[in-house]
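Q: Give me the fold of what follows.
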Amino acid sequence: MKRKKHTAGDEDAAVDMTPMLDIVFIMLIFFIVTTTFSSEKGLEPNRPPENQPENPNPSKSLSIRIDETGQILMAGRIVDIRRVVANAQTYLANNDTDSAAIQAHEDTEHGIVVEVMDQVKLAGITKVSVLVKED
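A: Next comes the predicted model:
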């Protein structure tokens, strides 16, 4: 039995990587092109400028309290969520202001706070602050 001798041509055999690199780059381009970037939606905070001088005559803002059970208190009275707009408009008719402060208990549902904010903005108040009361 005769053994086959190895020739120099067998040592130079190599795998051609060019087609594999082409496929990798094509896949990379495909994933870059098909990726969608989504912008998150949410509430924009309205922050005052850093070096704002103190206002000597602060305006009287509408004060709304929401307790842990979801009851809404305006001017010391319990108000239904559907009557917030009417009460806010009455307050605006009697007072010259464009701001409201909503003080919510930390256990209050977020949906109620957002609904009150929407109702106050419908009444015509542009500046709304939200405060969280911790026990």
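Q: From now on I want contacts and neighbour counts done on CA atoms only, so please keep to that.
A: Fine.
Q: What lies in contact with the longest helix along the chain?
A: Longest helix in the chain, counting residues (DSSP state H): helix 18-34. Applying C-alpha atoms under 8 Å, 6 or more residues apart in numbering, helix 18-34 turns out to have no external contacts.
Q: chain center to it, what's the gap?
A: 35 Å (C-alpha atoms, centre = their mean, to the nearest Å).
Q: tell me which strands and helices the helix or strand that that helix is followed by is in contact with?
A: Scanning forward in sequence from helix 18-34 by DSSP states H and E, the next helix or strand is strand 62-66. Counting by 3 or more C-alpha pairs under 8 Å, 6 or more residues apart in numbering; DSSP states H and E, the packing neighbours recorded for strand 62-66 are strand 72-74, strand 99-105.
Q: Can you convert those into TSV and add a column each for distance to residue 46 and mean neighbour count?
A: Output for the helices and strands packed on strand 62-66, formatted as TSV (distance: least, C-alpha to C-alpha, whole Å; neighbours: other C-alpha atoms under 10 Å):
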stretch	distance to residue 46	mean neighbour count
strand 72-74	23	20
strand 99-105	12	20
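Q: Another for comparison:
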Amino acid sequence: MAEINTSPENGRRKGGRRSKKLSTRVDMTPMVDLGFLLITFFMLTTTMSKPKALPLVMPADGPATAVADSKSLTLLVDKDNRVAWYEGLTVRDGQFPVLGRSDFSVENGIGNVIRDKQRRVAKTYGDADELVVMIKVAEGGSYRNMVDALDEMKINRVARYAVVDITAEEVKMLAE
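A: Take a look at the predicted model:
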């Protein structure tokens, strides 16, 4: 609280009355206490930022489901923000499929390849959700690029996709 200190009058001087000078002093202790109480209150009641993670949907246990090559697309995420792709799931009988190359750009990136494949699957099978995309990350591929590939699945509304290990044949295809 504030205090007002009055000093006793020393006597009268010539020339009239002089007004009393009062000194004031403000005690800041309660204000500091209140400040610390408010800081403590807001620190304890605030919510800390929650980590953001992608939901992971695991397949049910059981035998593998066969998927036609005409319904599938395989993405090979490589180093330096590059991605290679081919139609189908695996290399068959030592025959390498035609390998297309792209990146994650908006104009001519892998999103265009995915949308084109969705259109062809929808035309053939009647539903674009029949498309199955396999994402395989090469040795030099970065985590960011894998997340970019997963983002493309979300952006293009791909219903079925999986992240799987890259095979030795596919590593050879990337090296060529």
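Q: quick one: TM-score?
A: TM-score of the superposed chains, computed with TM-score structural alignment, normalised by the length of the first structure, equals 0.59; 106 aligned residues with a C-alpha RMSD of 3.2 Å.
Q: Including distance to residue 127 of the first structure, could the helices and strands packed on strand 62-66 of the first structure go into TSV?
A: Output for those, formatted as TSV (distance: least, C-alpha to C-alpha, whole Å):
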stretch	distance to residue 127 of the first structure
strand 72-74	17
strand 99-105	4
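Q: Ok, which of the ones you listed comes nearest residue 48 of the first structure?
A: strand 99-105 (13.3 Å; C-alpha to C-alpha).
Q: what residues are up against the counterpart of residue 119 of the second structure in the first structure?
A: Counting by TM-score structural alignment, residue 119 of the second structure lines up with residue 93 in the first structure. With contacts taken as C-alpha under 8 Å, 6+ apart, residue 93 of the first structure has no neighbouring residues.
Q: wait, is residue 93 of the first structure part of a strand?
A: No. Read with DSSP: H, G, I helix; E, B strand; the rest coil, residue 93 of the first structure is helix and lies in no strand.
Q: Alignment lookup: residue 51 of the second structure to the first structure.
A: For residue 51 of the second structure, the residue aligned by TM-score structural alignment is residue 40.
Q: To what extent is its match buried, counted in neighbours?
A: Neighbours of residue 40 of the first structure under the rule other C-alpha atoms under 10 Å: 6.
Q: now do residue 75 of the second structure
A: Residues near residue 75 of the second structure, counting by other C-alpha under 10 Å: 26.
Q: Counterpart of it over in the first structure?
A: In the first structure, residue 75 of the second structure lands on residue 64 (TM-score structural alignment).
Q: Distance of its match relative to residue 31 of the first structure?
A: Distance from residue 64 of the first structure to residue 31 of the first structure, counting by C-alpha to C-alpha, to the nearest Å: 50 Å.
Q: Check residue 50 of the first structure too.
A: In terms of C-alpha to C-alpha, residue 50 of the first structure sits 43 Å off from residue 31 of the first structure.
Q: residue nearest the centroid of the second structure?
A: Centrality entry for the second structure: nearest residue to the mean C-alpha point is residue 52, 6.7 Å, by C-alpha atoms, centre = their mean.
Q: Per the alignment, residue 103 of the first structure pairs with which residue of the second structure?
A: So, by TM-score structural alignment, residue 103 of the first structure is matched to residue 136.
Q: Contacts only, for its match.
A: 74-77, 163-166.
Q: repeat that for 7 Å
A: When the contact criterion is C-alpha atoms under 7 Å, 6 or more residues apart in numbering, the partners of residue 136 of the second structure are 75-77, 163-166.
Q: Just give me the ones among the residues you listed that are also contacts in the first structure.
A: Compared against the first structure with both residues aligned by TM-score structural alignment, their matches' C-alpha atoms under 7 Å, the contacts of residue 136 of the second structure retain 75-77, 163-166.
Q: and these, which are buried?
A: Neighbour counting with 16 or more other C-alpha atoms under 10 Å marks 75-77, 166 as buried within these.
Q: out of the residues you listed, who's nearest residue 143 of the second structure?
A: For those, the nearest to residue 143 of the second structure is residue 77 (9.9 Å; C-alpha to C-alpha).
Q: So the closest one sits against residue 142, correct?
A: No. Between residue 77 of the second structure and residue 142 no contact is recorded; they are 8.3 Å apart, counting by C-alpha atoms under 7 Å.
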